[in-house]
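A.B. asks: model this:
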Amino acid sequence: MAGERFASIWDAISDTPEEAANMRLRSKLMASLAERVKGWEVSQAEAGRRLGLTQPRVNDLLKGKIDKFSLDALVNASARAHFRIEFILEEEDDAAMA
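C.D. replies: Presented below is the predicted three-dimensional model:
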């Protein structure tokens, strides 16, 4: 593995490409949600009310505990935070599958 390059940290630490893709999406959603919550300048309890999460879950979100959140939970919270999520699916350069 010495000298091997990865597209993202998730590619480097994940066991499979599928897991890395899931982690990339979750990390982007978490970062956007954390930024939104901080911008609200409200208590974690109020942020939780807005997002449909408990205060401890908001705390986990703000601390970046990615393992605590499924992709579904983050999509749902993002919708409640009034984010519009667009999905772009692109073929990888080396993925010419027959």
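A.B. asks: Could you use CA atoms for every contact and neighbour count after this?
C.D. replies: Noted.
A.B. asks: Which parts of this structure are helices?
C.D. replies: 9-13, 17-40, 44-51, 55-62, 71-80 (DSSP state H).
A.B. asks: buried stuff in the last one?
C.D. replies: If I follow you right, that is helix 71-80. Going by neighbour count (16 or more other C-alpha atoms under 10 Å), the buried part of helix 71-80 is 71, 74-75, 77-78.
A.B. asks: cool, the shortest one as well?
C.D. replies: Taking 16+ other C-alpha under 10 Å as the basis for neighbour counts, the residues of helix 9-13 that come out buried are 10-11.
A.B. asks: Now do that helix: everything it contacts.
C.D. replies: 6, 17, 20-21, 23-24 (C-alpha atoms under 8 Å, 6 or more residues apart in numbering).
A.B. asks: and for comparison, fold this next one:
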Amino acid sequence: MTQNLFAMVTEDPIESNIKHLKMNLFMMLTQRIRQNGWTQVVAAKELKITQPRMSNLFKGKLEKFSIDALLEMVVRSGYDFDVDVDSTNKASPLSFQLKKRKK
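C.D. replies: Modelled structure (predicted):
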């Protein structure tokens, strides 16, 4: 069984992968915001977005966010983004990790 639930509701692999990535970034962000004890107002300030935009995030309106915007918020929340490209690896040519930034 696939870990990408969106693959079960759409036959378009691009759409399912984008939705899957957005959902994972959303879950990471909201978890990080809760761990920090941030209100929506504080989170918006820390992540440099408006409070209405933060409200959209908390309501799960992921169609209003690009992957770029979500990644930027993840980095602003205290993570570093590490990307590795290996064109010789046909099974997994691209991999990335999010690592908590050291203070």
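A.B. asks: care to give me the TM-score?
C.D. replies: After superposition, the two chains reach a TM-score (TM-score structural alignment, normalised by the length of the first structure) of 0.74; 88 aligned residues with a C-alpha RMSD of 2.2 Å.
A.B. asks: hmm, back to that, could you export the buried residues of helix 71-80 of the first structure as TSV, including distance to residue 28 of the first structure?
C.D. replies: Listed next are the buried residues of helix 71-80 of the first structure as TSV, based on distance: C-alpha to C-alpha, whole Å:
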residue	distance to residue 28 of the first structure
71	10
74	10
75	11
77	13
78	11
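A.B. asks: Among the residues you listed, find me the one that's closest to residue 55 of the first structure.
C.D. replies: Set against residue 55 of the first structure, the nearest of those by C-alpha to C-alpha is residue 77 (13.1 Å).
A.B. asks: so what corresponds to residue 23 of the second structure in the first structure?
C.D. replies: Matched to the first structure by TM-score structural alignment, residue 23 of the second structure sits across from residue 27.
A.B. asks: Give me the spatial nearest neighbour of that match, chain neighbours excluded.
C.D. replies: Once flanking residues are discounted, residue 27 of the first structure sits nearest to residue 66: 6.8 Å by C-alpha to C-alpha, 6 or more residues apart in numbering.
A.B. asks: So what does the one you found match up with in the second structure?
C.D. replies: Match for residue 66 of the first structure (TM-score structural alignment): residue 62.
A.B. asks: Scan the contacts of helix 9-13 of the first structure and report the most crowded one.
C.D. replies: residue 23 (20 neighbours; other C-alpha atoms under 10 Å).
A.B. asks: Could you check how far that one is from residue 48 of the first structure?
C.D. replies: Separation of residue 23 of the first structure from residue 48 of the first structure (C-alpha to C-alpha, to the nearest Å) stands at 22 Å.
A.B. asks: quick one on the thing from earlier: do you know which of the helices of the first structure lies nearest residue 92 of the first structure?
C.D. replies: Among the helices of the first structure, if distance is taken as C-alpha to C-alpha, the winner is helix 17-40, at 11.4 Å.
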